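Participant: Sequence plus predicted model, see below.
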Amino acid sequence: MRVLILGGTGFVGRAVAEEAARRGDEVTLFNRGRRGGVPGAVSLVGDRLAPDGLDALGAGEWDAVVDTWSAQGEAVRRTAELLSGRAGQYTYVSSRSVYRWLAPPPLTEDTELVDADEPGYAGDKLRGERGAAAFGGPVLLARAGLILGPYEDVGRLPWWLNRMARGGPTLAPGPRDLPVQLIDVRDLAAFVLDAAARRLAGPYTVVSPPGHTSMGELLEAANEVTGGRALLRWTDPDAIVAAGVEPWTQLPIWFPPGPEHEFMNTGDVSKAVAAGLRCRPARETVADTWAWLRDAGVAPQRDDRPRVGLDPAVEAKLLGEQLQGEQLQGEQLRGEQ
């Protein structure tokens, strides 16, 4: 295929570009030219927020367009309108954040969406979806869940990997068997390109099936690939929440059992699976991310997302309190005997 990727040098866009190049597709990237390109791809330079920023896309035809934009929806509308009639299919990489927060389960493509004027990331992604409709042809809305893998620029899995590499007693948010839904960025890329070749349209929730992995498998794999120096101390979620630790941001990937966890980790992805979605083992995602991180040295960080991770002092305090509780419990048991 002739594939145009709007972006193509960051996290998701780079994964799509590399997968398309691996398949032998003709790849064109359109971006601001601030990062290195992808070998074999043609690069067009432009700024979607500038008055004449789309001039480089004024000519050309493609079989598929992949758009990873996550800011103002108007930029998606203008681009989709410009490419109307010059491409076979348009994919907008959206997010399951467009579903109304804590909407009743099961979460499906028909779940109620956020309001059109919703501020922030969720609203921007919804407005991007609406803007993509200006393409006028088949538009696929890939509503991705938690995206992990090489080139991650949010910092969730890189933070855990670096924490494991530091070693020593390590706070592991429980319970150990807590299910996690995620999507390896390379599996997302493969799904998007396969769908584009078939000119699929409409919304698809793109994340692993429920129960694909767990916090235990993720953190134990992270510890293993980084050398096994961390001593995982599985900690009661109530104690973590009581200490004021923020799930998802201070402890990336994790939500304690409850409505938030259920919303994020029990989505119905049968539509995407029926359309060809395949998810690799989570351990492979962890190992490959660590290999990339060692080569990169420092993980990139998006400037439109907050930094994630737990302050070492807060972690040490929680671990100390947990140890004291275990010692006290042990003394009580010995006294009863």
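Facilitator: Happy to help now that I have it.
Participant: hey, let's count contacts and neighbours off CA atoms from now on
Facilitator: OK.
Participant: Let's check: the centremost residue of this structure is which one?
Facilitator: residue 147 (2.0 Å; C-alpha atoms, centre = their mean).
Participant: And stretch 243-254, how far out from the chain middle?
Facilitator: How far stretch 243-254 lies from its chain's middle: 16 Å, per C-alpha atoms, centre = their mean, to the nearest Å.
Participant: and if you look at stretch 215-227?
Facilitator: Centroid displacement of stretch 215-227 relative to its chain, using C-alpha atoms, centre = their mean, is 19 Å.
Participant: tell me which residues of that stretch are tucked away?
Facilitator: Residues 215-226 are the ones in stretch 215-227 that count as buried (16 or more other C-alpha atoms under 10 Å).
Participant: this is the other structure I want to compare:
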Amino acid sequence: MSALAVPGLVVPGLALAAEPTGRSEKPLRILIMGGTGFIGPHQVRYALARGHQVTLFNRGRQPQDWPGQVEELLGDRNTGDLKALEGREWDVCVDNPTTLPFWVRDAGRVLHGKVGHYIFISTISTYAANDRAADEAAPLAAYSGKDPMAETAETLRAHGELYGQLKAVSEQEAKRQFGDAVTIIRPGLIIGPGDETDRFTYWPVRLARGGEVLAPGDGADPVQVIDARDLAEWTVRLAERTTPGVYNATGPLQPLTMRSMLEAIAPAVHAEARLTWVSTAFLQAQKVSPWSDLPVWIPGQGDTAGFHRRSIARAQAAGLTYRPLSVSAAETLAWFRRQPAERQAKLRAGLPPEREAKLLEMWKAGSGVRG
């Protein structure tokens, strides 16, 4: 068991300051597919602050108040309704929400010759294996279905294992449709205010609640995350520089572990909590799932040894910067506390309090540890 203390804790190498906002030398016409999800609003606000013209294309189901003029075009990529894009031109298209390859195919058909640069937001989950550290040249997951162009959102919901495979096919389709004028960004776990999955939010909320906290493994498992705002702002800067290529987009600047992550979050949320590290073997025996029951955490051994060890050297060389993890944690907690009471009542990821308490009781009884 270890204490979380020392407000103002500084963990070396956790962050390189986010790049300050300034006006771009050349205003761009930017088409953002989506724009009202997690990273899209951050892209819109940053692009406006940089002096760009922004057009959104989506189904119009999540209206936003923007700090500037934003053109909004309506359509539905599920049904192939892209009529609003016909006859228009943009300097760059940022494609945020696409998982289904036919979305990329259809966008390419409408936007061919109409955009000079296409940025596709993919995922770190496109890789075929996660058993070792690797860079962007590692093999991608092979599609195992019958026809990737026939896959729909319904089949993906029923077969989540297709997610990384379909993203990989979508990457290939992007290159087929847009040639060399393509940037592919593969984010790791995206964190920060606005995350509706709670895959990171669980930890600031849990630590802020205090008491004894079940922490997974021995604290040495690696962690890679990226704040949605850092990802969004860097994407806009890549658009400004017309930077092509493939990039793993996660962080932080220096290697991070579960222990150093939790020890950075705790003082940021004014936690009075103590960690009890529970072995991976025990958690596996109790069918506690990494990533969902204990968010962020993936065992750093065996088949998942490389999941949180992806090389991010290319992205950093291309200007990816990071705000401090403590800032992400504090602002995530503040955002969560502004949500309606019913939203706060039950986190969408992580251990329910009663299960966490039971697991801690079992662990201490079996290991001889006393609370």
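Facilitator: Looks like it came in fine. A quick note: this is a predicted structure, and the numbers were derived from the prediction, not measured.
Participant: picking up where we left off before, what's near enough to touch the residue nearest to the centre of the first structure?
Facilitator: The contact partners of residue 147 of the first structure, by C-alpha atoms under 8 Å, 6 or more residues apart in numbering, come to 182-185.
Participant: same thing but 10 Å
Facilitator: By C-alpha atoms under 10 Å, 6 or more residues apart in numbering, the contact list for residue 147 of the first structure reads 11-12, 95, 154, 156-157, 181-188, 206-207.
Participant: Kindly report the same for residue 267 of the first structure.
Facilitator: 96, 105-109, 145, 181, 205-210.
Participant: Alignment lookup: it to the second structure.
Facilitator: In the second structure, residue 267 of the first structure lines up with residue 310, judged by TM-score structural alignment.
Participant: Please apply the same query to residue 230 of the first structure.
Facilitator: Residue 230 of the first structure maps onto residue 273 in the second structure, by TM-score structural alignment.
Participant: Share the number of residues neighbouring its match, please.
Facilitator: 20 (other C-alpha atoms under 10 Å).
Participant: Mean distance between the longest strand along the first structure and the second structure after superposition?
Facilitator: If you go by DSSP state E, the first structure has its longest strand at strand 87-95. Its matched residues in the second structure lie on average 0.7 Å from strand 87-95 of the first structure after superposition (mean C-alpha distance after the TM-score superposition for the first structure).
Participant: Looking at the contacts of residue 147 of the first structure, which are in helices?
Facilitator: If you go by DSSP state H, the contacts of residue 147 of the first structure have 12, 156-157, 185-188 in helices.
Participant: Nearest to residue 278 of the first structure among these?
Facilitator: residue 187 (6.6 Å; C-alpha to C-alpha).
Participant: Can you find the partner of the closest one in the second structure?
Facilitator: When the second structure is aligned by TM-score structural alignment, residue 187 of the first structure is paired with residue 230.
Participant: Same question for residue 216 of the first structure.
Facilitator: Per TM-score structural alignment, residue 216 of the first structure is aligned with residue 259.
Participant: helix, strand or coil for the spatially closest residue to that match that is not a sequence neighbour?
Facilitator: Distances taken as C-alpha to C-alpha, 6 or more residues apart in numbering put residue 219 closest to residue 259 of the second structure, at 4.4 Å, once the chain neighbours are dropped. Secondary structure, DSSP: H, G, I helix; E, B strand; the rest coil: residue 219 of the second structure is coil.
Participant: For residue 27 of the first structure, see how far away the equivalent of residue 219 of the second structure over in the first structure is.
Facilitator: Under the alignment (TM-score structural alignment), residue 219 of the second structure pairs with residue 176 of the first structure. As for residue 176 of the first structure, its distance to residue 27 of the first structure is 42 Å (criterion: C-alpha to C-alpha, to the nearest Å).
Participant: Comparing those two, which residue is more hemmed in?
Facilitator: Taking neighbours as other C-alpha under 10 Å, residue 176 of the first structure and residue 27 compare with residue 27 leading, 25 against 18.
Participant: I appreciate the help and will end here.
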